[in-house]
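Q: Sequence and predicted structure are below.
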Amino acid sequence: MIAMKQADLAKAAGISLATLNNIERGVSDPKASTLAAIQRALEAAGVEFIERGVRLKP
């Protein structure tokens, strides 16, 4: 767990607090570049994004 307030994440991502809040509430459809900025900010704070693999059903 990281201790980061919404305002801190928004600032680190270079977006407004209102934009971040709207994304979290699901009331806006963010651009890919906005999501990438949020991801970079979270990664800088120590969050690691991983991909899950897939497999075929037997």
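A: Looks like it came in fine. Keep in mind that this is a model prediction, so the values were computed, not measured.
Q: Every contact and neighbour count from this point should use C-alpha atoms.
A: Fine.
Q: buried sites along whatever helix or strand residue 18 lives in?
A: Using DSSP states H and E, residue 18 falls within helix 17-25. Buried positions in helix 17-25, judged by neighbour count with 16 or more other CA atoms under 10 Å: 19-20.
Q: The structure to be compared is supplied as follows:
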Amino acid sequence: MPHAKILLPAQCRAARGLINWSQGDLADRAGVSRSTVKDFETERHALHHSTERLLIDAIEAGGVSLIFADEAGPGVRFRRPV
């Protein structure tokens, strides 16, 4: 059974770190407010599914692969250049 693709706050912070984006950079690229990113990353609130999808899409477009929960645990890494 496949694992759910749930973005974790620590994953979001790590992904931004890999590509040297601020919270504002991610917010701009995802089309959400900076406070949405900040509140999510500091675990003040969870994301709506549609907002989570926007963040995932922006992170992946920025060149980071999100590794969702599996036996090794969640993580992030650079995507292989095409």
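A: Nice, thanks for sending it over. Since we're looking at a predicted model, the values are computed, not measured.
Q: Average separation of the helix or strand following the helix holding residue 18 of the first structure from the aligned part of the second structure, please.
A: Next along the chain after helix 17-25 of the first structure, taking DSSP H and E as the criterion, comes helix 32-44. For helix 32-44 of the first structure, the mean deviation from the second structure after alignment is 0.5 Å (mean CA distance after the TM-score superposition for the first structure).
Q: got the buried residues for helix 32-44 of the first structure?
A: Here helix 32-44 of the first structure shows 34, 37-42 as buried, counting by 16+ other CA under 10 Å.
Q: what's the counterpart of residue 37 of the first structure in the second structure?
A: Correspondence of residue 37 of the first structure to the second structure, assessed by TM-score structural alignment: residue 54.
Q: burial count for the nearest residue to that match once chain neighbours are set aside?
A: Spatially, and ignoring its direct neighbours in sequence, residue 54 of the second structure is nearest to residue 30 (5.2 Å; CA to CA, 6 or more residues apart in numbering). Other residues within reach of residue 30 of the second structure by the criterion other CA atoms under 10 Å amount to 21.
Q: just checking, residue 30 of the second structure touches residue 57?
A: Yes: counting by CA atoms under 8 Å, residue 30 of the second structure touches residue 57, with 7.4 Å between them.
Q: tell me, what residue is most central in the second structure?
A: residue 12 (3.7 Å; CA atoms, centre = their mean).
Q: Quick check: which element contains it?
A: Taking DSSP H and E as the definition, residue 12 of the second structure sits inside helix 9-19.
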